[in-house]
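[1] kindly return the folded structure for what I paste below:
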Amino acid sequence: MFTSLKGRSVIVTGGSKGIGKGIARTFAREGADVLIAGRDEASLSAAAADLAADTEGRVETAVCDVSKVDDCRALAATALERFGRIDVLCANAGIFPDKPLAELTEADIDLVLGCNLKGTMFSVQACLDALEASGHGRVVVTSSITGPITGYPGWSHYGASKAAQLGFLRTAAIELAPKRITINAIMPGNIATEGLADMGEEYIRGMEAVIPQHRLGTVEDIGHAALFFASDEAGYITGQTLVVDGGQVLPESPAALEGI
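    Presented below is the predicted three-dimensional model:
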């Protein structure tokens, strides 16, 4: 049985929808106090109201653009003001606009790297002192199978950002180890979220067909992985990645799934 996280303080960036909201719900159900951060105040308020109706822990909100250093520092200060401590940072905020490589502009690339990569680094930096003071600080990064393992047309900038997160992770793990802070990453496959729904029914059916479990993952699947990395029992795990994809990256071709 895992040590309870009740009363722990958790920040979830990009927590107003999708995977981030699923992560926030998982922690709040365990009794943790959760601060969800995002760029849109209305979306955050709606998410917090929804989460509060189904959880034990407190759910608070903070407007934050993680691509901005000052916003991340203010986010950490807000968590300390509201909860008195920061035990877990779930660096989840990310964007995935679709555009072919030949059409990418410098602004397109800067936008994605700013949120996905710089946002991860800035949010970790901002929380370092509080995570060290916690005595069991945990950082959980939401990366992806896209970039580190797989590719997908239109997402070259996204894939680059997600692979870069893992490069950051491995050195950060070494630097943070003396501070008793662990940092690990979850690499989701195709997860049923609002963003994926926008890609259409045909895309979803096609993805299910090439996943050995023949289903998309749920946001709770990612939340449970984050919960494990945040646990006291995972205290000797750092600099590692966990693929959560229903076996999606395993078949060498669609023919491997024929008849199963």
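[2] please count neighbours and contacts with C-alpha atoms only from this point.
    Noted.
[3] return the set of buried residues in whichever helix in the chain runs longest.
    In the chain, assigned by DSSP state H, the helix with the most residues is helix 156-176. The neighbour-count check on helix 156-176 (16 or more other Cα atoms under 10 Å) flags 156-166, 169-170, 172-173, 176 as buried.
[4] hmm, who's touching it?
    95-97, 100-101, 109, 112-113, 116-117, 120-121, 141, 143-144, 146-148, 151, 181-185, 238-240 (Cα atoms under 8 Å, 6 or more residues apart in numbering).
[5] pretty sure Met187 contacts Thr241?
    Yes. Counting by Cα atoms under 8 Å, Thr241 is a contact partner of Met187 at 6.8 Å.
[6] quick revisit: inside strands: which ones of the contacts of helix 156-176?
    141, 181-185 (DSSP state E).
[7] tabulate these (JSON lines), appending neighbour count.
    As requested, the ones in strands among the contacts of helix 156-176 are arranged in JSON lines below (neighbours: other Cα atoms under 10 Å):
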{"residue": "Val141", "neighbour count": "26"}
{"residue": "Ile181", "neighbour count": "26"}
{"residue": "Thr182", "neighbour count": "29"}
{"residue": "Ile183", "neighbour count": "29"}
{"residue": "Asn184", "neighbour count": "25"}
{"residue": "Ala185", "neighbour count": "27"}
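[8] for the comparison step, fold the sequence that follows:
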Amino acid sequence: MGLLEGRTSIITGGAQGIGFAIAEAFAQEGSDVVIGDIDASAAVRAAEMIGGNAIGVGCDVAEANDINALITAAIESFGSVDVWVNNAGITRDATMRTMTEAQFDEVISVHLRGAWLGTKAATSVMRNQDSGGSIINMSSISGKVGLVGQTNYSAAKAGIIGLTKAAAKEVGFAGVRINAIQPGLIRTPMTEGMREDILAARLAEIPLSRVGEPAEVAQVALFLASDMSSYVTGTVIEVTGGRHM
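    Have a look, this model is predicted:
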């Protein structure tokens, strides 16, 4: 049996990058998968690529109704919500001097409000299940150290850590575990357009001297989703190749 056999996993922002890698890894370990993405057609295509028991649903994570629709789709299709991954994200990078209020609000809304709405909705189901559940919040190394041009993103990702720890304390009694992952420089569509000089500077900070792969983040998510981490909650795992340790 796979590590997630008989379980249902919801992954937001799951149509590409790290989210898709997580969805793929979970499906390979036997999980039914619900992919939520702002691009509904991309979510459906991603589910078709995974095959098996996977469905795609359009979802704006900053909207409570959309989050609740993901819950409904999972329960109607597969009967439960056992794993929830708050992965959806955007960037609106700019120095604080030039960043607009709209750019700040957009990033906070998708990352922090989205993670809170997802955690709130998932725990409302999981705490009433005998099996509890696992929630995985995607933070970032930017939330640990702060990066220039990312006052919005760094603030949101740091906030996700506080959310993770506080929520884990609230629902641990019901067997619901909540943990966070802080990826570093990972090969995704958002990073592949990076200027060569910036990429070289960031690689110089990484002891393992390479960019990480989405599948490497997915394996950590699999650990947190499965019973391998049954006594782990409120933790933050860095997947950074040693950068900023």
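[9] now what about the TM-score between them?
    Remark: TM-score between the superposed chains equals 0.95 [TM-score structural alignment, normalised by the length of the second structure]; 244 aligned residues with a Cα RMSD of 1.5 Å.
[10] buried subset of the contacts of helix 156-176 of the first structure?
    95-96, 112-113, 116-117, 120-121, 141, 143-144, 146-148, 181-185, 238-239.
[11] what does Val171 of the second structure align to in the first structure?
    Under the alignment (TM-score structural alignment), Val171 of the second structure pairs with Leu176 in the first structure.
[12] what's the burial count for Thr150 of the first structure?
    Neighbourhood size, Thr150 of the first structure [other Cα atoms under 10 Å]: 11.
[13] gap between the residue nearest to it when sequence neighbours are not counted and Lys17 of the first structure?
    In space, and not counting its chain neighbours, Thr150 of the first structure is closest to Val249: 7.7 Å by Cα to Cα, 6 or more residues apart in numbering. Distance of Val249 of the first structure to Lys17 of the first structure, computed by Cα to Cα, to the nearest Å: 25 Å.
[14] can you give me the helices for the first structure?
    Under DSSP H, the first structure gives helices at 18-29, 41-52, 69-83, 106-113, 119-134, 156-176, 194-197, 201-209, 219-230.
[15] what's the match for Gly212 of the second structure in the first structure?
    By TM-score structural alignment, Gly212 of the second structure lines up with Gly217.
[16] what sits against that match?
    189-192, 245-246.
[17] please redo it, this time with the cut-off set to 7 Å
    190-192, 245-246 (Cα atoms under 7 Å, 6 or more residues apart in numbering).
[18] pull the most distant pair out of these.
    Across the contacts of Gly217 of the first structure, no pair lies farther apart than Ala192 and Gly246, at 12.4 Å, counting by Cα to Cα.
[19] the two: who's more crowded?
    Between Ala192 of the first structure and Gly246, counting by other Cα under 10 Å, Gly246 is the more crowded of the two (20 against 16).
[20] and that one, what's its match in the second structure?
    With TM-score structural alignment as the criterion, Gly246 of the first structure matches Gly241.
[21] again, but for Ser67 of the first structure
    Under TM-score structural alignment, Ser67 of the first structure pairs with Ala62 in the second structure.
[22] excluding covalently adjacent residues, which one is nearest to that match?
    Gly114 (4.7 Å).
[23] test my guess that that neighbour contacts Cys59.
    No. Gly114 of the second structure is not in contact with Cys59 according to Cα atoms under 7 Å; the separation is 10.4 Å.
[24] distance of the residue nearest the centre of the second structure relative to Pro207 of the second structure?
    For the second structure, Asn87 is the residue whose C-alpha lies nearest the centre (Cα atoms, centre = their mean; 2.3 Å). For Asn87 of the second structure, the distance to Pro207 of the second structure (Cα to Cα) stands at 26 Å.
[25] look up how far Ile11 of the first structure lies from the match of Val171 of the second structure.
    When Leu176 of the first structure is compared with Ile11 of the first structure (using Cα to Cα), they lie 18 Å apart.
[26] what does Gly57 of the first structure give?
    13 Å.
[27] hmm, back to that, near the residue nearest to Thr150 of the first structure, how many other residues are there?
    For Val249 of the first structure, using other Cα under 10 Å, the count is 17.
[28] so it versus Ala164 of the first structure, what's the distance?
    19 Å.
[29] cool, Lys21 of the first structure as well?
    24 Å.
[30] flag every buried residue along stretch 58-76 of the second structure.
    So stretch 58-76 of the second structure, judged by 16+ other Cα under 10 Å, has buried residues 58-62, 64, 66-68, 70-71, 73-74.
[31] what does Cys230 of the first structure align to in the second structure?
    Residue 230 of the first structure: Ala, not Cys. In the second structure, Ala230 of the first structure lands on Ala225 (TM-score structural alignment).
[32] gap between the closest residue in space to that match that isn't next to it in sequence and Gly13 of the second structure?
    Closest residue to Ala225 of the second structure apart from its sequence neighbours, by Cα to Cα, 6+ apart: Ser134 at 5.6 Å. Computed as Cα to Cα, the Ser134 of the second structure to Gly13 of the second structure distance reads 17 Å.
[33] swap in Val110 of the second structure?
    Applying Cα to Cα to Val110 of the second structure and Gly13 of the second structure gives a distance of 10 Å.
[34] of the two, who's got more company?
    Neighbours per residue (other Cα under 10 Å) separate Val110 of the second structure from Gly13, with Gly13 holding more: 28 against 22.
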